[in-house]
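> Mind looking at a prediction? Sequence and model below.
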Amino acid sequence: MNTRQIAPFIGMGVLMVAVQLISLSLTPLMLGAGYEAFEDPGSATNPLYFIVILLIFTGVLLWLIKRGKDFAIKAIIGFSILFIFGYIYSALFLFLLENTLAAWSLTIIATVISGALLYAYPEWYVIDILGVLISGGAAAIFGISLTIMPVLILLVLLAVYDAISVYRTKHMVDLAESVIEMKTPILVVVPKSRSYSYIKEGIGIKDKKEERGAYIMGMGDLIMPNILVVSSFAFLAGAPAIFGITLPTIGAMAGTIIGLAALLWFVSGGKPQAGLPLLNGGAIAGFILLCALTGSWGWIPGM
């Protein structure tokens, strides 16, 4: 492969690392603001609630797609995006300005501007910049809401679900195609050439007659493995650390990148691939390996 062919793969790696760094940076702010999504982060039932919510959300979107309710789909996704932006900006401004009118005013302004920009000008670089911020914020929210053991359970369940939904039922492929056709900004885009425009060209998954102009990755693939990165950073105390980040957390980060490299190798074949089996698997493997090397088993009950 030449430099032009390799560049998009490097770009995907850069986006993944950016999500990891943003999520880690937001973690103490989210914790300080009390933004945990679950009341008991250690409950083993939390992953089940997460999966049920995901299934309901996916089912509603597919139902709306079959009935051509594009506006409703955009409204649901848009509200979800604004909700996450609100969490991110409020955590940041409350940290900088405390619980003041200025903090909440800036939160509202930044949230509205970010959401409007995504929908008014969904070019690939706008989607990528704000998509990385959304993904980092979502990973931070869920990472502080689940301790390590529930996260591991969740990532395994999500990997199985992703594989089934892509390779067996294929409903996730249908959902992705519809989202792309509507240019809904819940993915990241890495172009293969400088002249590529997501607004003008879009991208098709099933079109085999013409080479795709860009690689895409759903935000879920950026968010899910990094939930473990955040959870291990937030809840694994006493493990050896480098620059304040524990080695098992670094292992989860590195494992995710290795899983991403494997995923991109398969994606280069031109067919849609389930990302979470490789991404979640890599994160879990890297985390467990560094736990073994450092003897950091405090997250296991009774150890």
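Happy to help now that I have it. Residues are numbered from 1 along each chain as shown.
> Only C-alpha atoms from now on, for both contacts and neighbour counts.
Fine.
> Do a quick rundown of the helices in the chain.
3-33, 46-66, 70-97, 101-120, 124-145, 148-163, 171-181, 198-201, 219-235, 247-267, 276-294 (DSSP state H).
> closest one to Pro301 among those?
helix 148-163 (8.9 Å; Cα to Cα).
> Now do the closest one: everything it contacts.
With Cα atoms under 8 Å, 6 or more residues apart in numbering as the test, helix 148-163 has contacts from 42-48, 50-51, 143, 172, 224-225, 227-228, 231-232, 235-236, 274-277, 280-281, 284, 299-300.
> Give me the distance from stretch 96-116 to the chain's centre.
On the basis of Cα atoms, centre = their mean, to the nearest Å, stretch 96-116 is displaced by 23 Å from the centre of the chain it belongs to.
> And the contacts of that stretch?
Gly78, Ile81, Leu82, Phe85, Gly86, Tyr89, Ser90, Phe93, Leu94, Leu130.
> where's the second one relative to Ile223, distance?
Between Ile81 and Ile223 the distance is 13 Å, computed by Cα to Cα, to the nearest Å.
> Now for Thr294, how many residues are close by?
Using other Cα atoms under 10 Å, Thr294 has 14 neighbouring residues.
> so what's it up against?
Ala239, Pro240, Leu247.
> Can you select the buried ones from those residues in ChimeraX?
To isolate the buried ones among these in ChimeraX, judged by 16 or more other Cα atoms under 10 Å, type:
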select :239,247
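> Presented hereafter is structure B, for comparison with structure A:
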Amino acid sequence: MFPREYRGVAVAVVLFLLVQLGALALVQTFFDQGYQAVEDPSDPTNSIVYIGAVLLATVFFLAAFKYDLDWVVRVVIVATSGMLSWYVFSAIVPSTAAAVLGAGVAVGLWVYPEWYVVDTAGVLMGAGAAGLFGITFGLLPAIVLLSVLAVYDAISVYKTEHMLDLADGVMDLRIPVILVIPLSWSYSLLEDVGDDENDSDTDDATDEIVDNDGDDPADANKDPSDDIAPGDDEREAFFIGLGDAVIPGVMVASAAFFSSAPQYAVPIIELNTPALFSLVGTLGGLLVLMSMVMKGKPHAGLPLLNGGAIGGYLLGALWVGIPLAEALGITGFL
């Protein structure tokens, strides 16, 4: 792994942390504002409804790309970004100011979708979505949701490969269903014309970096980090699906909100041991995923990320003495 790839991994970790910590800062406010979308957050069928919505959205996007309706996808995502940003801003500023700021995010995405604009919108969307779902899905529904989506992600990337087809459709739209990880601060998403050979999973998998060994002796004096991709196809960034940050964040937020573990006395965010361990597990999964991606092939992100989030949560719950049945959220069914 070359130096600028390490910097890229560091940027990815920071973006994930911003999404996760943002969700932890929002859960209590979202609950107080009445944003919990279900009457019984402990009902595992809530997860099935959401999974069905994910499948329908995937079909919609694939159909839109097939029939050259890319602009419809862009309108939907930009509008959704503005709405979720409004939710986030409404937690910290008056509603009118929040609406103006949310609209500003949407306008910025529409007129100047540079990588830092896309990432800013993605972090706001991710924190808002993870916070909303965190108070909507109790512990068992969250575990079910993450488990099923991890399996679905693996199938859609490695077997059917339709998630890679979806990625091909959204890359040129420059919308915050991806987080852009620049490997050079001079990188411009606006100038990146895209490459059909750059496979990425924008919902639940991570894009690849092509590694060129640089066997030409003339390359001996070059910075090895310049050889991440060869020739005119040199890669200056890689991409992570926003869902890779949001979905494990649901487990983190749910653990912070629903677990009976004592809360830490920390400002701004809700945090307890199960949530902290879940967050650490997610980041551990991210680092393993990045080490695999750097070898040159796209990978499904959620099996590692969700596995780390669930495993970390359960370990944290057991660490503070919560019985396994309670940690799994199944005591009401026994």
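Arrived safely. It should be emphasised that the depicted structure is a prediction, and the values quoted were computed from it without experimental measurement.
> Can you list which of the contacts of Thr294 of the first structure carry over to the second structure?
On the basis of both residues aligned by TM-score structural alignment, their matches' Cα atoms under 8 Å, what survives of the contacts of Thr294 of the first structure in the second structure is Leu247.
> could the contacts of Thr294 of the first structure be laid out in JSON lines, adding distance to Val189 of the first structure?
Below are those laid out as JSON lines (distance: Cα to Cα, whole Å):
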{"residue": "Ala239", "distance to Val189 of the first structure": "36"}
{"residue": "Pro240", "distance to Val189 of the first structure": "36"}
{"residue": "Leu247", "distance to Val189 of the first structure": "31"}
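> Would you format the helices of the first structure as CSV with distance to Gly213 of the first structure included?
Shown next, in CSV, are the helices of the first structure (distance: least, Cα to Cα, whole Å):
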stretch, distance to Gly213 of the first structure
helix 3-33, 11
helix 46-66, 25
helix 70-97, 24
helix 101-120, 20
helix 124-145, 11
helix 148-163, 25
helix 171-181, 13
helix 198-201, 8
helix 219-235, 19
helix 247-267, 14
helix 276-294, 23
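> closest to Val188 of the first structure out of those helices?
Nearest to Val188 of the first structure, of those and by Cα to Cα, is helix 124-145 at 5.0 Å.
> Pick the most buried one from the helices of the first structure.
Most buried of the helices of the first structure, by mean neighbour count (mean count of other Cα atoms under 10 Å): helix 219-235, with a mean of 27.
> That helix corresponds to what range in the second structure?
With TM-score structural alignment applied, helix 219-235 of the first structure matches the range 242-258 in the second structure.
> mean distance, the matching stretch to its aligned residues in the first structure?
The superposed stretch 242-258 of the second structure is, by mean Cα distance after the TM-score superposition for the first structure, a mean 0.5 Å from where its aligned residues fall in the first structure.
> Over to stretch 48-66 of the second structure?
Stretch 48-66 of the second structure sits 0.5 Å off on average (mean Cα distance after the TM-score superposition for the first structure).
> gap between the most centrally placed residue in the second structure and Val54 of the second structure?
Geometric centre of the second structure, nearest residue: Ala245, 2.3 Å, by Cα atoms, centre = their mean. According to Cα to Cα, Ala245 of the second structure stands 16 Å off from Val54 of the second structure.
> what's the distance between Ala25 of the second structure and Pro41 of the second structure?
As for Ala25 of the second structure, its distance to Pro41 of the second structure is 19 Å (criterion: Cα to Cα).
> If you could redo that for Val246 of the second structure, that was the one I meant.
On the measure of Cα to Cα, Val246 of the second structure and Pro41 of the second structure end up 18 Å apart.
> How about Leu318 of the second structure?
22 Å.
> Equivalent analysis for Leu314 of the second structure, please.
Per Cα to Cα, Leu314 of the second structure is found 19 Å from Pro41 of the second structure.
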